[in-house]
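>>> Following is a predicted model, sequence given first.
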Amino acid sequence: MKDFLEKRDKGQLLIQRNRRLKQNLLRPMQLSVSEDGYVHIGDSVMLVNPDYPEMEADLFLSGDLSLCLTPDEIRAHLSDEFEVPCGLSAAPTKIPVGRNTFVILSADRETIGQVLRYGQNFCLGTTGGFEGRMLYLSSDHRTLLKSSKRSWLQEVYLTDEVSYLNCWQAAFPNPELRLEYEGFPVQANTKILINHCHTNQGLVVHRHLFLRTYFGKEAEVAAHTHLDSHRVEKPRNHWMLVTGSPRKDSPTMLDVPKPPVEDTCALEQVADPGAQ
């Protein structure tokens, strides 16, 4: 009893550590609001794999999936901090919290406020709700001893080591216009591809492969480019850099209703009543 009371006073009980870890990972975060509609270096965003209509029969997660920091289930119960390297998963969460909020950083870690462009090297960092500890989204070539847990493809993880393995690039989804968009600003809340610079593999969500995490069943995240019969990346490789909403009733731009699409034919008839 004396040992128990001493640990309780110092906050070293497993339930106390577990509670602190959960509070940090689920701490509400504030996303950056894009005034010009583009993504900037230093913005806090959510990485969302949007829902797509061609649903496969074996999918167990549908809807929009957010990239999340996922501590190991066993280690999470034994510690009040996440250990590095740390895993990643995709979960249907639309509220920005510590585990799914990322900061866009330049490769040189100095440029702040400039617009992110297609083909430009950038890094994705997260604090996981903890103060002063930045982890970077990284990947490396698959080996016999290092691969993703379910698909055995290239692993994606978070680490505090700064290297070229942290660098990623944004690419336009349409391969016919990809070269034309090189150097153009990346729009926020629109579909893009996120490719790893060192391995040239795309960030992907496997909705049919689940992981047992500290927060339940979530989808696996890996680095692999899935192409269809037309050599076009599949929707599982599509991502959106979601920014904050200026409205108080919605935390992200995903909840803001889109304006109705204008009927161009009706406008043409009004402009020229004699046109058929």
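Cool, got the structure. Numbers count the residues shown, from 1 in each chain.
>>> hey, let's count contacts and neighbours off CA atoms from now on
Fine.
>>> Strands of the stretch 1-150 of the chain, start to end?
44-49, 65-70, 87-91, 102-106, 122-126, 135-139 (DSSP state E, counting those that start in this stretch).
>>> Give me the helices and strands touching the second one, please.
Yep, that's strand 65-70 we're talking about. strand 44-49, strand 87-91 (3 or more Cα pairs under 8 Å, 6 or more residues apart in numbering; DSSP states H and E).
>>> For Asn237, which of those strands is the nearest?
Minimum separation from Asn237 across the helices and strands packed on strand 65-70 (Cα to Cα) falls at strand 44-49, 7.7 Å.
>>> Show me what the closest one is packed up against.
So strand 44-49, by 3+ Cα pairs under 8 Å, 6+ apart, packs with strand 65-70, strand 102-106, strand 238-242.
>>> now these in CSV, with mean neighbour count and distance to Lys10?
Formatted as CSV, those follow (neighbours: other Cα atoms under 10 Å; distance: least, Cα to Cα, whole Å):
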stretch, mean neighbour count, distance to Lys10
strand 65-70, 25, 26
strand 102-106, 23, 32
strand 238-242, 24, 40
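>>> Nearest to Ser148, out of these?
Judging the helices and strands packed on strand 44-49 by Cα to Cα, what sits closest to Ser148 is strand 65-70, at 13.6 Å.
>>> which other residues reach the longest helix seen in the chain?
Looking across the chain with DSSP state H, the single longest helix is helix 14-25. Identification of contacts with helix 14-25 by Cα atoms under 8 Å, 6 or more residues apart in numbering yields 11, 76-82, 97-99, 128-130.
>>> Relative to Glu176, which of those is nearest.
Arg99 (35.3 Å).
>>> Now that that closest one has come up, it's in contact with Phe130, right?
No - applying Cα atoms under 8 Å as the test, Arg99 and Phe130 come out as separate, 9.7 Å apart.
>>> returning to that earlier point: pull the most distant pair out of the contacts of helix 14-25.
So, the contacts of helix 14-25 by Cα to Cα: farthest apart are Gly11 and Val97, at 23.9 Å.
>>> ok, now how distant is Arg99 from Gly125?
11 Å (Cα to Cα, to the nearest Å).
>>> Please compare the first structure with the one that follows:
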Amino acid sequence: MAKQREKNKKKPQEDRLDLTKMQTSSYSSNTLVFNWFEDVRALETRLKDFQRKQKNSDLKVNHTRKTFYNLFKEFPFIQKGRYVKFGQTVQIVTPFTPGPNGKLGLTLCGTVTEKDIDEYGHFSDQSLVNVSPVRRPYVKNLFKILPCKGTLQEEGDDLRYGDEFLIATTGSWSGQPLYVRSDPPSAMSPGNDLNHGVVTFTAKEDSYCRWKALFEKRDEREAMETHPIEPETRMMIKQVMTNKSLSAEPTLWYQTFFGPEADVSVHDYRTPKRTDSVNSIWMFVTQEKRDSDRNPNNEGC
């Protein structure tokens, strides 16, 4: 038994000696191990790729700066006469829809995806249309009211209630206007989170790009038909193909590249009294109103 105990005492010591032996036989800190050469080559490749992109202004930061420059160009606009005219640049504002902080008044605007930023630096076909609390006039939130093909109206004519018109961007990656459009929700073209028609830009004019304005008060609409539209007059904007209203979606806020924005859809909102909701009330603004909204990322509401 004494011999066995002696043997057991020596065993841990032998183990410690073996461990010490292993440690002394390990690689030194100066020895190159594993895929060292492959890692160096990969690092050199990434560095060359970075230098190439830097030389060609192809870095993410360059794309971001280009997008901001294109979309946040200040675009002063002034009222031209008593009525809104075809060809005129306007802001399209929903005056009573609350923003993320409760302040009323949101402006129709375009927004861009990460792909738009990387490939175009501007609006492209299928870029989304939202509403934003930013009211300062920029390319991002200014639109032109254009006559539809095959109609009698021309640029310079007064825009009247009931006239069909196009809502076009003031700029795009191609230099050609993009048109505000919406497809009815379907299996091929799903709607937003509420299954309402999503509003986007398109490069090709078609029937789903056509809109018309109706006077806000239902009992006066027939009398106001064909009457010229005055700036900042409350009205409904209807899609001609579906006869549904362009509407802000103040319950669908999300953070975009430019700050908080909410969805826009084609959907008829009604109050409990069966009147039109404030989310579907719009007006054309034809001149800038100076306010505290100086920063394009200002949440402003």
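That came through, no problem. Nothing here was measured: the structure is a model prediction, and the numbers come from that model.
>>> care to give me the TM-score?
Scored against TM-score structural alignment, normalised by the length of structure 1, the superposed chains reach a TM-score of 0.80; 243 aligned residues with a Cα RMSD of 2.4 Å.
>>> who has more neighbours, Arg99 and Phe130 of structure 1?
Higher neighbour count among Arg99 of structure 1 and Phe130: Arg99, with 26 against 17, using other Cα atoms under 10 Å.
>>> show me the residues around the equivalent of that one over in structure 2 that make contact.
The equivalent of Arg99 of structure 1 in structure 2 is Lys140 (alignment by TM-score structural alignment). Neighbouring residues of Lys140 of structure 2 by Cα under 8 Å, 6+ apart: 71-72, 109-111.
>>> at 6 Å what do you get?
71, 109-110 (Cα atoms under 6 Å, 6 or more residues apart in numbering).
>>> Ignoring the adjacent residues along the chain, who's closest to it?
Excluding its sequence neighbours, the residue lying closest to Lys140 of structure 2 (Cα to Cα, 6 or more residues apart in numbering) is Leu71, at 4.9 Å.
>>> I'd like the distance between that neighbour and Gly171 of structure 2.
Distance from Leu71 of structure 2 to Gly171 of structure 2, by Cα to Cα: 8 Å.
>>> One more: Leu159 of structure 2?
Taking Cα to Cα, one finds Leu159 of structure 2 at 22 Å from Gly171 of structure 2.
>>> Would you mind telling me which of these two has more residues around it?
Shown here are Leu159 of structure 2 and Gly171; by other Cα under 10 Å, Leu159 has more neighbours (28 against 20).
>>> Could you find the closest non-adjacent residue to the more buried one?
Leu159 of structure 2 sits nearest to Lys85 (Cα to Cα, 6+ apart), 5.0 Å away.
>>> What's the match for Arg65 of structure 2 in structure 1?
Residue pairing (TM-score structural alignment): Arg65 of structure 2 is matched to Arg19 of structure 1.
>>> What's the local residue count around that match?
When neighbours are counted by other Cα under 10 Å, Arg19 of structure 1 comes out with 14.
>>> Please apply the same query to Gln12 of structure 1.
15.
>>> ok, the most centrally placed residue in structure 2 - contacts?
Nearest to the geometric centre of structure 2 sits Thr111, at 2.2 Å (Cα atoms, centre = their mean). Counting by Cα under 6 Å, 6+ apart, Thr111 of structure 2 makes contact with Leu128.
>>> so Lys244 of structure 2 makes contact with Lys238?
Yes - if you go by Cα atoms under 6 Å, Lys244 of structure 2 and Lys238 touch, sitting 5.4 Å apart.
>>> Which of the two has more residues huddled nearby?
Ranked by neighbour count (other Cα under 10 Å), Lys244 of structure 2 and Lys238 place Lys238 first, with 23 against 20.
>>> A strand includes that one, no?
Yes - the assignment for Lys238 of structure 2 (DSSP: H, G, I helix; E, B strand; the rest coil) places it in a strand.
>>> Report how many residues lie close to Lys273 of structure 2.
7.
>>> Would you mind measuring from it to Thr170 of structure 2?
For Lys273 of structure 2, the distance to Thr170 of structure 2 - Cα to Cα - is 38 Å.
>>> Equivalent analysis for Asp183 of structure 2, please.
22 Å.
>>> which residues of the stretch 151-276 of structure 1 fall in strands?
154-159, 168-171, 191-196, 203-213, 216-223, 238-242.
>>> Please tell me which residues of structure 2 the last one aligns onto.
Against structure 2, the aligned range for strand 238-242 of structure 1 is residues 281-285 (TM-score structural alignment).
>>> Check what contacts the matching stretch and list those residues.
So stretch 281-285 of structure 2 is contacted by 90-94, 231-236 (Cα under 6 Å, 6+ apart).
>>> and if we set it to 8 Å?
Contacts of stretch 281-285 of structure 2 (Cα under 8 Å, 6+ apart): 84, 90-96, 216, 231-237, 247.
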